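In: missing the sequence, but the structure's below:
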């Protein structure tokens, strides 16, 4: 029986433990309650959200940096290190298909969110601001 691959927006949350997803949702709820009581600070928070890196951007930046480091080390120190860029690329491919690779659980536990999660907070903040 073949499994279907999750959609783009669902890949990371589907492969994240539910307790981590729940903690991220609770943090958003806590922030929304705070800003509902402090609407004069909403514009600043929206600006922060515009600059927040999502899990995809964070993963891409980290993977590309590691690939470059290992290419340099492989070329100058030990050719066996050239295997690491291939491993990293394989994990990126796995992430593209499934939404999971070794750094994702760490990033999620550190609070790195998906673009959808960031956008949901922004829309909720804008709704709070517009209701004022």
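Out: Structure received. Note that the coordinates shown come from a computational prediction; the quantities given were computed from them, not determined experimentally.

In: hey, let's count contacts and neighbours off CA atoms from now on
Out: Will do.

In: contact partners of stretch 109-117?
Out: The contact list for stretch 109-117 (Cα atoms under 8 Å, 6 or more residues apart in numbering) reads 9, 12, 20, 24, 53, 54, 55, 56.

In: neighbours of residue 98, how many?
Out: 19 (other Cα atoms under 10 Å).

In: hmm, back to that, what subset of the contacts of stretch 109-117 is buried?
Out: By neighbour count, with 16 or more other Cα atoms under 10 Å, these hold 12, 20, 24, 53, 54, 55, 56 as buried.

In: try it against this one:
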């Protein structure tokens, strides 16, 4: 029972990111993914494998948020020590954004990333799976 309550309180990042992203952006990302898969349907095995390698290296919304907020926290902490203690507030704010992401699965920064076309790990994995299916498809 306790585990069920925890699941309800901590939504999956994928569902929250998609819920808080305007439909036209979700649909654009989906269209671009479908277009990529359709393009690779006409390509050779080597090209498909190269694309899968690219997808393995593609940064998703979570990674981008974590790196950006950690970088802000790090730099503002240095500035707080070296220049002015008020910079510590920025470190605290970036930490709060990471906590919000962990608990709610969404932050305003994610909305900006989505507008830039940054995909979630599930969206990247869907393209990867579709490409892997192309490799396993009998000719």
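Out: Ah, there it is. Computed from a prediction, not measured in an experiment: that's the story for all the values here.

In: how about the helices in the second structure?
Out: 2-9, 13-20, 23-41, 45-57, 61-82, 88-104, 108-115, 121-136 (DSSP state H).

In: the first one to helix 88-104, inter-axis angle?
Out: So that's helix 2-9 of the second structure. 120 degrees (axes from the mean of the first three to the mean of the last three Cα atoms, to 10 degrees).

In: got it, and the last one?
Out: Direction vectors for helix 121-136 of the second structure and helix 88-104, defined by the same axes, to 10 degrees, enclose an angle of 60 degrees.

In: mean per-residue distance, helix 121-136 of the second structure to the first structure?
Out: Average distance, helix 121-136 of the second structure versus aligned residues of the first structure after superposition (mean Cα distance after the TM-score superposition for the first structure): 0.8 Å.

In: would you check the span in the first structure matched by that helix?
Out: Alignment of helix 121-136 of the second structure against the first structure: residues 115-130, by TM-score structural alignment.

In: may I see the buried residues of that stretch?
Out: Neighbour-count burial for stretch 115-130 of the first structure flags 115, 117, 118, 121, 122, 125, 128, 129 (criterion: 16+ other Cα under 10 Å).

In: excluding residues flanking it in the chain, which one is nearest the third one?
Out: Okay, so that is residue 118 of the first structure. Excluding the flanking residues, the one nearest residue 118 of the first structure by Cα to Cα, 6 or more residues apart in numbering is residue 49, at 6.6 Å.

In: next one: the last one
Out: Leaving aside its sequence neighbours, residue 129 of the first structure sits nearest to residue 39 (Cα to Cα, 6+ apart; 6.3 Å).
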